[in-house]
Each structure stands twice: as structure tokens, then as C-alpha cells.
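> with the input below, show me the fold.
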Amino acid sequence: MALLQFTDNGLYCPDGDFYIDPWKPVNKAVITHAHSDHARAGSTAYLCHRLTKPLLELRLGAHAYQEVEWNEPVFINGVRISLHPAGHVIGSSQIQLEKEGEVWVVSGDYKTEDDGVSGAFEPVRCNSFITESTFGLPIYNWQPQAVQYAQIGEWILQNQQQGYSSVLLAYSLGKAQRVLQAAAMVTDHIFLHGAVANTNDVLVNAGITLPFAKRVTASVTKDELKKAVVIAPSSVLDSPWLKRFTPYRVAICSGWMQVRGNKRRQNADAGFAISDHADWNGLLQAVKATGAEQVYVTHGFQSAFSRYLQEQGIQAAEVVTQYGEAFETDDVPSSTQEQQP
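Okay, here's the model as predicted:
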């Protein structure tokens, strides 16, 4: 019997009787990170990284949470579990399972460039590797983060010179913290949507150092918002909430902006191809570094990526999961008072 099985509830370890990132409520869930497609409410108990726990509490509310550090082993029914940095977002982890010499690793979501805040991706040797493939096509090739940050900074400064505020749309956990770092390199006049501010508050309370930014509330005046940088989730695009920042320009921060057509199809002035997922080369490097004899490819371009791995002599198979279905949605609570136009 394999150490992990693909079931209707998610990735199941029969020996340990637990699931990894289940999409239905189960008795024991091991969580890679706090994004909504990988961490869902309703399970009896959760095991996660120390920095993921407060984020789960923010999103899912009170549950039985067990927190561990990276590389800290936990044993469940004879199965050795350890979490290793995935580099995706703060607290994100790969899950390593080991029993009787058989080793599996579940990547969760990951990126291989160290962003300076999410933890550097750590390749983990294994027999079987379950990898995401969100951007598993050769057209996705990210520029270095330093270049991306410089582009964002130049855009902000140009907008300020022309009298515009700069609205940067980014997921409240992950990209928002990176975009904040980029903006803080050129200005300290930064405001946050409530969903981003609440996430940042949790992270700061957990010991993460982030640049200072103000929360957008009903009491913030129009004069205060002139030529400001505003970081918000993509759900505010075309909403009445944006009117208070007029005149403003909007930029979408997403790996999908690598393809120019995506920018044209949305009501935005700019797009920055900044992603919390590995690009094509990053995915290949990660897979090869594991030395895995068997690779299972999940959400994204899993058919194309698994086929390419097979052509390279790597035994690979495509697996259909529910991960990625909540991509670019944002369910972090935000203050109701700030939603008024």
C-alpha cells in the first residue's frame, strides 16, 4: 500500500490516518499553508507550521491546532512527518512523510526564489513527489524579484509625479506583503485594505517584520489619500470602494500578467508578473532536486508538465485535485466600515 493515496477527500495517508490539505472535513488535517484552496474549515484537528497557525485562526476561526517548526519531526501512528520551507507565502511548508524507508513529499504551493520573507525553498529528497504546476508552461519565466520591485517602484513614482494614487491589487497573504516591501522602497505613504491590514497584524504579532502602512478606514480623508499607494485584494476592482482614491491608477500583481492578453482583458492600467508560485524553470529545478522516482503533478498545467517530465525520462503522472479553485479569491475578514464608498 502506498504511503499516500488520492481520494475524494484529498491526499490520504492510510497508515497515519490523516489527510494533507483535504478539501472536505476530516478528523486530522496536515496543512501546507493558509490559502483557502489548501486550508478549509470543518476538520477536527489541524497540524501546521508555527506561522501558519495564527493565519488559520484568522481565516477559519477556533479549531484544535498543533503547530510545529520546520524540520521538527512528528510521529502519527508510526508515520514520521516533517515540514520544510516551500517559499510560497509566510509559513508555507512542504510535507515530508516517511515510514520503513519509503519517503513522500507533498509540495503544496511553492516558489524557488527566496523573497526574503516567506522562507527559502528547501529541496527534500524523496521516492515520490507531489508537485503543483500552476505555471507549468515554458512561457512563464519570472524576472528576478529585484527587477520586479524596481518596476513597481518606477510605476509608483511616475503616478505620484502625475498626481495619481497607485492601487496595487494583490492577494492579502503572500503577494501583499511582497508588494508592500516594493512600495516601501520608494515611499512611506502607503495604505492597506482591511483584509491586507488584518493579515499583516497577525503576521506582525507572530514576529514578522513588515514595513509600516496605514489601514484604510472611513475616517481617512481624501487629502490623506492623495498620491498614496493602496494595497488591496483584487475583489475591489471596479467596486465603489475604489472611488475614494480618485484620481488613481490600478496595477494587477499576478503571474498571469506574464501573458499580455490578461492585462488587456481586465480594467487595469498596469500589470506586474509577480507570483508566489514557481515558474517553469523553478518547477523543473525543484522536481529534479528531489531525486524522486515517481512524480505526481497536480493543479495548473498538469497535463503539459507531466508529459514534459515523461519526455525527460522522469516517471510522472497527472492527478486531478481541487487545489487552485480558489485562486485569487480572498476570504480574509476585513472591517465593514471601510467598505463604504
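> use CA for all of it now, contacts and neighbours both
Fine.
> tell me who's in contact with residue 233.
Residue 233 makes contact with 169-172, 193, 195-196, 330, according to CA atoms under 8 Å, 6 or more residues apart in numbering.
> so how far is residue 197 from it?
According to CA to CA, to the nearest Å, residue 233 and residue 197 sit 11 Å apart.
> list the contacts of the closest residue to residue 79 other than its chain neighbours.
Distances taken as CA to CA, 6 or more residues apart in numbering place residue 99 nearest to residue 79, at 5.3 Å, with adjacent residues excluded. Residues in contact with residue 99 (CA under 8 Å, 6+ apart) are 3, 78-80.
> tell me where the stretch 51-200 of the chain has strands.
Along the stretch 51-200 of the chain, the segments classed as strands by DSSP state E, counting those that start in this stretch run 64-68, 74-76, 79-85, 93-99, 102-106, 128-133, 165-169, 190-192.
> just the buried ones from the contacts of residue 99, in PyMOL syntax?
A single PyMOL command selects the buried members of the contacts of residue 99 (16 or more other CA atoms under 10 Å):
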select buried, resi 3+79+80
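> now tabulate the contacts of residue 99 in a markdown table and tack on distance to residue 34.
Below are those laid out as a markdown table (distance: CA to CA, whole Å):
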| residue | distance to residue 34 |
| --- | --- |
| 3 | 24 |
| 78 | 26 |
| 79 | 23 |
| 80 | 22 |
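> out of the contacts of residue 99, the closest to residue 53 would be?
Using CA to CA, residue 80 comes nearest to residue 53 of the contacts of residue 99, at 20.4 Å.
> that closest one and residue 100 touch, don't they?
No. Counting by CA atoms under 8 Å, residue 80 stays clear of residue 100, with 9.6 Å between them.
> tell me how far residue 231 lies from residue 117.
For residue 231, the distance to residue 117 equals 17 Å [CA to CA].
> name the element the residue nearest to residue 268 when sequence neighbours are not counted belongs to?
Distances taken as CA to CA, 6+ apart place residue 250 nearest to residue 268, at 5.2 Å, with adjacent residues excluded. Per DSSP states H and E: residue 250 is located in strand 248-253.
> show me the contact partners of the helix or strand that comes right after that strand.
Proceeding N to C from strand 248-253, the next assigned helix or strand is helix 260-264, under DSSP H and E. Helix 260-264 has contacts (CA under 8 Å, 6+ apart) with 252, 256-257, 270-271.
> pull the most distant pair out of these.
Pairwise distances across those (CA to CA) peak at 12.4 Å, for the pair 256 and 270.
> how about this one, so we can line them up?
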Amino acid sequence: MAKKPLLEFTDSGIYCAQGRFYIDPWKPVDDAVITHAHSDHARWGNKRYLAHQLSQQVLLYRLGDIQLQTVEYGEKVMKNGVEISLYPAGHVIGSAQVRVCYQGEVWVVSGDYKLEDDGISTPFEPVRCHHFISECTFGMPVYKWKPQKHIFDDMNNWWCQNVKEGRASVIVGYSLGKAQRILQNLDLSIGKVYTHGVIENTNEALRRNGIGLKPTTRITIDTPKEEVRRGIILAPPSSVGTHWMRRFNPYDFGYCSGWMSIRGAKKRRAADRGFVLSDHADWDGLIAAIEATGCEKVYLTHGYTASFSRYLSQIGFDAHEVHTLFGDDEEGEEAAPTQPPPEGEALTSALTENAGPKHLTAENFKVSPSGGGLEGAL
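Take a look at the predicted model:
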């Protein structure tokens, strides 16, 4: 009889039967291990939650009075003989990969991740494992990110020009992760940063958790429009096209997303400017991260799962697609667009040219110590 895998994909989420816990379940369960506080991974209704300590205040703000245990990166927790530990995912503040180990079998659930150090999230740290469960939101070779410094230089220049021309500057990004990343890279010599209430509530939760963020001012009905025009406004995707945003006319509206790299995406979002900024790994980053784990099998949960699994299989990985309810990120900002670009031509080109990591490789990383169970196995 074949050995039962340590982790299974069920209709409630990723389940560890031996440990009797779920990872990022989408139905209420007794024990949930949470990779990060985005709504597609951290849902209300579970009896007990385990997450990284930097997610604590945001989870309490979003989910209310929950029974929450928090741990540091690398700290070990035992559940019914199964060892659980969290490692940095680099996606947003407090995001984690979940390492699960039992009798020498090691799985890592990545949640969402990115490889570039954004200066505010704990940088991604690959973990050696036998089985790696990975996202592939941007798992096509057309998606290759520029260093964030180029993006933020462009953004600050755009803001400065708007101030000179008397227009308000509105930057849209989801309230946990993108908003704080933008905030920390804005040039405050240009002006003040004003925030939509949803973003400011999240900032306040992170500050309660000890995160040092640059100063922001919450926009209220009493905030003078002329004052705001001299600064920059951080707003969530839900504010686009609303009376709340129109009150700042005349304004320029910039949208931050990895999808801005697609022709026509800016037009679909009705944005004046598109800034290609994602909190997910690009094509090169996904491949480099998977290679760095030394894994025997890869399971792809959301994104371009079909095309990316085919490519991984062609370069030697045992890759599998799985169905989950992940991928509808914060307010839909990084969910796949309604009409994603055709994959055929780009994928064919990638395969025929043996596309692979160009600027990122497994050698770029310091791989986390594997702990018990992997000595001599990988």
C-alpha cells in the first residue's frame, strides 16, 4: 500500500491528517496555520490560529477576537508529533512559508512570495524540502520585474511633476503589503502622505505590532482638498471610480500591480499611470525559488498552473497542478485579470529558447537550515 502523503489537498484546504491541522483553510476548521493576513489565506471562523507574530495585529483587526498563537521565524511548534516552523516569504509584512516535518518527510507551503527585498518585509528565505507547494501568479516568461528602485524613482518624479502642475496624485495599491511598500519608498521631501481610512487602519495595526512606518495622515471629510493636492494619496483598489476619489479633482491616478506590464491593463483599470510593482515572484523568481528548495515534487496552487507545470516538467521537475481557492488577493488587486494575455506564443518562445532564471538563481540564496529529517536526503 502506498504511503499516505503528509499533506493533502481537501475541500477545506491543505490538510495534515497526522497533525490534525490545516494550512490557509478556506472553510472553518479547528486548527489553522496561516501564511499571511490577506483575505484569501486568512479567513474568519477557525477555532484556533497559528501565524507569525508580525501578522498578529492585522489578523486581530481583520478577524476580530480570535484565538491566535504567534511565533517567530524558525521557532518550532509541535502538533500531534508533527513539527511546524515558519520561514520568511517576502510577500508582505509577517508573511511566512510553513515547513511541516514528520518522520523525515518535509513539506513547505509557500503561501505567496517574492524574492526581491522590498526593505520592509522580511526577505524571502528558501527552505530545503521534499515537497514544495508554490503559487505561480506570474508564472509566464513575459513577467519579469525591474528592480523596485527604478519603479519608485519613476513614481516620485511623477508625484513631483503633479505638484508643480497643481494636480493631486493618487496611488492605488492594496491595503496590506503594497501600501506600506509604497509608503516606505516615497520621497517625503516632496510632500506629505495622505491615506484612505482602510489603509490607515492597516498602518495603525502594523504600528501596534512595532513596525516603523513613515508618517501618514488619514483623510477625513474635513481634510482640505488644497492641502491634499500638495501631497500624495494612498488609496485601495475599492476606491477607484468612487465619489471619494473624484473629490480630489483634478488628479492623476496611478495603479501599482504586476498586471501593469500587460498591454491594455492600465486602460482596463482606467489609470493615468501604471507602475509595474508586484508582491509576487516573477517568472525568474519562481524558478529560482523552486530550484533552491531542492524539492522532489512541486505542487502549483494558483496562477498560470497549466503552462508553468508543463515548463517545470520539461526542465526536470515532477510538477503537479492542484485546485485551491487562493489567488483572489487583497481586493482582487493581484488576481488574474478577466482576460489574461494569450499564453501560446510567449510559452512556446520560452520553451524553445530553454528560458530560465536570468538574473536570479538558486546560488543567490542562503538556504534555511533544514532541521531534522533532511540530512543526506537532498
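> what segments of structure 2 are helices?
Counting by DSSP state H, one finds helices in structure 2 at the ranges 56-63, 148-164, 178-184, 197-208, 225-229, 243-246, 265-268, 283-293, 305-314, 344-352.
> can you list the ones you listed in a markdown table and add mean neighbour count and distance to residue 128 of structure 2?
A markdown table is the format used below for the helices of structure 2 (neighbours: other CA atoms under 10 Å; distance: least, CA to CA, whole Å):
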| stretch | mean neighbour count | distance to residue 128 of structure 2 |
| --- | --- | --- |
| helix 56-63 | 20 | 27 |
| helix 148-164 | 16 | 28 |
| helix 178-184 | 21 | 28 |
| helix 197-208 | 19 | 30 |
| helix 225-229 | 17 | 48 |
| helix 243-246 | 12 | 46 |
| helix 265-268 | 16 | 37 |
| helix 283-293 | 23 | 4 |
| helix 305-314 | 19 | 18 |
| helix 344-352 | 13 | 27 |
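> any idea which of the ones you listed gets closest to residue 94 of structure 2?
Once the helices of structure 2 are compared by CA to CA, helix 56-63 is nearest, at 8.3 Å.
> now that closest one: which residue numbers in structure 1?
The aligned range for helix 56-63 of structure 2 in structure 1 is 53-60, by TM-score structural alignment.
> please apply the same query to stretch 271-278 of structure 2.
The aligned range for stretch 271-278 of structure 2 in structure 1 is 268-275, by TM-score structural alignment.
> check the offset of the matching stretch from the chain's centre.
How far stretch 268-275 of structure 1 lies from its chain's middle: 16 Å, per CA atoms, centre = their mean, to the nearest Å.
> buried set for that stretch?
Buried residues in stretch 268-275 of structure 1, defined by neighbour count with 16+ other CA under 10 Å: 268, 270-275.
> any idea how far apart the tips of it sit?
17 Å.
> go on, stretch 156-167 of structure 1?
When the termini of stretch 156-167 of structure 1 are compared using CA to CA, they are 9 Å apart.
> next: stretch 262-269 of structure 1.
Stretch 262-269 of structure 1 has an end-to-end distance of 12 Å (CA to CA).
> and for stretch 171-180 of structure 1?
Its first and final residues considered, stretch 171-180 of structure 1 spans 12 Å by CA to CA.
> ok, residues contacting stretch 159-172 of structure 1?
Looking at what lies outside stretch 159-172 of structure 1 - CA under 8 Å, 6+ apart - the contacts are 156, 176, 179, 195-196, 199, 225-234, 245-254, 328-330, 332.
> got it, and stretch 241-255 of structure 1?
Outside of stretch 241-255 of structure 1, the residues within contact range by CA under 8 Å, 6+ apart are 135, 140, 159, 163-170, 175, 222, 225-227, 234, 236, 263, 268-277, 338-341.
> so that stretch matches what in structure 2?
With TM-score structural alignment as the criterion, stretch 241-255 of structure 1 aligns to 244-258.
> have a look at how far, on average, the strand holding residue 250 of structure 1 is from structure 2.
Its aligned residues in structure 2 lie a mean 0.5 Å from strand 248-253 of structure 1 after superposition (mean CA distance after the TM-score superposition for structure 1).
> what separates the aligned residue in structure 2 for residue 230 of structure 1 from residue 86 of structure 2, distance-wise?
Using TM-score structural alignment as the criterion, residue 230 of structure 1 maps onto residue 233 of structure 2. As for residue 233 of structure 2, its distance to residue 86 of structure 2 is 34 Å (criterion: CA to CA).
> then residue 184 of structure 2?
From residue 184 of structure 2 over to residue 86 of structure 2 the distance is 25 Å, taken as CA to CA.
> can you check residue 132 of structure 2 too?
Following CA to CA, the distance that separates residue 132 of structure 2 from residue 86 of structure 2 is 14 Å.
> what's the closest non-adjacent residue to residue 147 of structure 2?
Distances taken as CA to CA, 6+ apart place residue 116 nearest to residue 147 of structure 2, at 7.8 Å, with adjacent residues excluded.
> count of residues packed around the aligned partner of that neighbour in structure 1?
Counting by TM-score structural alignment, residue 116 of structure 2 lines up with residue 113 in structure 1. Look at residue 113 of structure 1: counted by other CA atoms under 10 Å, it has 20 neighbours.
> residues in contact with the counterpart of residue 309 of structure 1 in structure 2?
Matched to structure 2 by TM-score structural alignment, residue 309 of structure 1 sits across from residue 312. Going by CA under 8 Å, 6+ apart, residue 312 of structure 2 touches 318-319.
> could you report the distance from residue 312 of structure 2 to residue 16 of structure 2?
26 Å.
> what's the answer for residue 61 of structure 2, then?
Taking CA to CA, one finds residue 61 of structure 2 at 28 Å from residue 16 of structure 2.
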